[in-house]
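**Q** for reference, the sequence and a predicted model appear below.
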Amino acid sequence: MSQSVDVVDVYVGLGSNIGRRLHHLSQGVQDLVDIAMPGSIRCSSLYESDPVGYLNQDSFLNMAVSFKTHLSAHDVLEKLLKIEAARGRVRTIRNGPRTLDLDLLFYGNSRISDTRLQVPHPRITERAFVLCPLRDLDPDLLLEDGQRAGPAAEDAAQRGGIQYVGRFW
């Protein structure tokens, strides 16, 4: 059962490294439109990145989306998990290959840490493939470590492993 809350700004990271990656991301964006308030969805550019964690896999296409919602953070998480499953996501290897990965990065200014959800996402500042798309959406977005998304993305991109692909939305 969905719990209605005040309007909240949400940031979601998207990634794909199996099959038709751009198609999977495009379908993911379309699915997110269904949980966003009408007209509120915004998309970053696309980036290609090296895998992190489990390295024996193809590179990823990554992006981020922001939108407004009335759903609770846990309801957003449930919707994201359902979208992943509907798009063929199978969880067999931690950080392994996936058709579509959706990570709830920010849920307004909330800080949530329970067995199901950590928001803000705990590894944002370690990952150029998250920071660069976030910079596209809001370079002034304040991260947990006090940095802004813009400068943090520049620093992360300097370390390599990520390449700008283009703007598709």
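**A** Cool, got the structure. Numbers count the residues shown, from 1 in each chain.
**Q** all contacts plus neighbour counts: C-alpha atoms, from now on.
**A** Noted.
**Q** OK, contacts around the nearest residue to Leu104 once chain neighbours are set aside?
**A** Spatial nearest neighbour of Leu104, excluding adjacent residues (CA to CA, 6 or more residues apart in numbering): Val12 at 4.7 Å. Residues in contact with Val12 (CA atoms under 8 Å, 6 or more residues apart in numbering) are Ala64, Val65, Ser66, Leu102, Asp103, Leu104, Leu105, Phe106.
**Q** now with 6 Å, please.
**A** Contacts for Val12 (CA atoms under 6 Å, 6 or more residues apart in numbering) come out as Ala64, Val65, Asp103, Leu104, Leu105.
**Q** who wins for most neighbours among the residues you listed?
**A** Ala64 (30 neighbours; other CA atoms under 10 Å).
**Q** three-state assignment of that residue?
**A** Assigned by DSSP: H, G, I helix; E, B strand; the rest coil, the conformation of Ala64 is strand.
**Q** is it in contact with Ser44, as I believe?
**A** Yes. Ala64 lies in contact with Ser44 (CA atoms under 6 Å); the separation is 5.4 Å.
**Q** below is structure B, check it against A:
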Amino acid sequence: MTRAVIAFGANLGDREATIAQAAAELADTPGVELVAVSPVYETPAIKLSGVDHDAPGYLNGVLLVETELAPLALLDVLQGLEQAHGRVREERWGDRTLDLDLIDYGGARFADARLELPHPRAWQRAFVLQPWLDVDPDAVVAGRGTVAELRAAASDEVRRR
């Protein structure tokens, strides 16, 4: 079994219900054991152009899982859950009903056309780092440092719900 960190976010629809249902569905996935669910944080939307206070805000957090699935197989599960919950991919960093990102997979470094591990921007994002720190205070982002140090340096706005 490998420990994986999955970031979740939603800013459209019934955000709380969608996140709860997706977490339950992930926990019911063969080869995946849900270990921890972080507190939920509210954050403004971030678009390619920067923070968009006019867009609906996000609920964000992380899930820790233990999995027998390989990284790309886990990514397939996550993308299937997104699609089942109405995720539409029309605009990069656009509004969404559900976003599930594989952030870390046992500290592995990996890159191909579909997946980069660790997630290439997670080390800069308080909306990933803060909930990750809440559930795993000793976590490390491979090649970047401890989550605690990275969180201290991240300046994006996060507010616990």
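**A** Arrived safely. Here the structure is a predicted model, which is why all the values come from computation and not from measurement.
**Q** ok, back up a step: tell me the one of the contacts of Val12 of structure 1 nearest Pro51 of structure 1?
**A** Checking the contacts of Val12 of structure 1 against Pro51 of structure 1 with CA to CA, the nearest one is Asp103 at 15.5 Å.
**Q** what about the closest one, distance to Arg159 of structure 1?
**A** Remark: distance between Asp103 of structure 1 and Arg159 of structure 1 (CA to CA, to the nearest Å) = 23 Å.
**Q** for Leu80 of structure 1, same thing?
**A** Separation of Leu80 of structure 1 from Arg159 of structure 1 (CA to CA): 30 Å.
**Q** and the two? Which one has more around it.
**A** Set Leu80 of structure 1 next to Arg159 and count neighbours by other CA under 10 Å: Leu80 wins out with 21 against 9.
**Q** excluding its backbone neighbours, what's nearest Tyr107 of structure 1?
**A** Once flanking residues are discounted, Tyr107 of structure 1 sits nearest to Val10: 4.7 Å by CA to CA, 6+ apart.
**Q** please apply the same query to Pro71 of structure 2.
**A** Spatial nearest neighbour of Pro71 of structure 2, excluding adjacent residues (CA to CA, 6+ apart): Tyr105 at 6.9 Å.
**Q** so what corresponds to the one you found in structure 1?
**A** Mapped onto structure 1 by TM-score structural alignment, Tyr105 of structure 2 lines up with Tyr107.
**Q** neighbours of Asp14 of structure 2, how many?
**A** For Asp14 of structure 2, the neighbour count with other CA under 10 Å is 10.
**Q** try Tyr164 of structure 1
**A** Applying other CA under 10 Å, we find 16 residues neighbouring Tyr164 of structure 1.
**Q** hang on, the residue nearest to Pro71 of structure 2 packs against Ala4?
**A** Yes. The pair Tyr105 of structure 2 and Ala4 qualifies as a contact (CA under 6 Å) at a distance of 4.4 Å.
**Q** now do the SS call for the residue nearest to Leu104 of structure 1.
**A** Following three-state DSSP, the label given to Val12 of structure 1 is strand.
**Q** any idea how far whichever residue in structure 2 pairs up with it lies from Ala17 of structure 2?
**A** Correspondence of Val12 of structure 1 to structure 2, assessed by TM-score structural alignment: Ile6. The gap separating Ile6 of structure 2 from Ala17 of structure 2 is 18 Å, by CA to CA.
**Q** one more: Arg87 of structure 2?
**A** Note on Arg87 of structure 2: its distance to Ala17 of structure 2, by CA to CA, is 15 Å.
**Q** between those two, which has more neighbouring residues?
**A** Applying other CA under 10 Å to Arg87 of structure 2 and Ala17 shows that Arg87 carries more neighbours, namely 18 against 10.
**Q** what strand or helix carries the aligned partner of that one in structure 1?
**A** Aligned by TM-score structural alignment, Arg87 of structure 2 pairs with Arg89 of structure 1. Using DSSP states H and E, Arg89 of structure 1 maps to neither a helix nor a strand.
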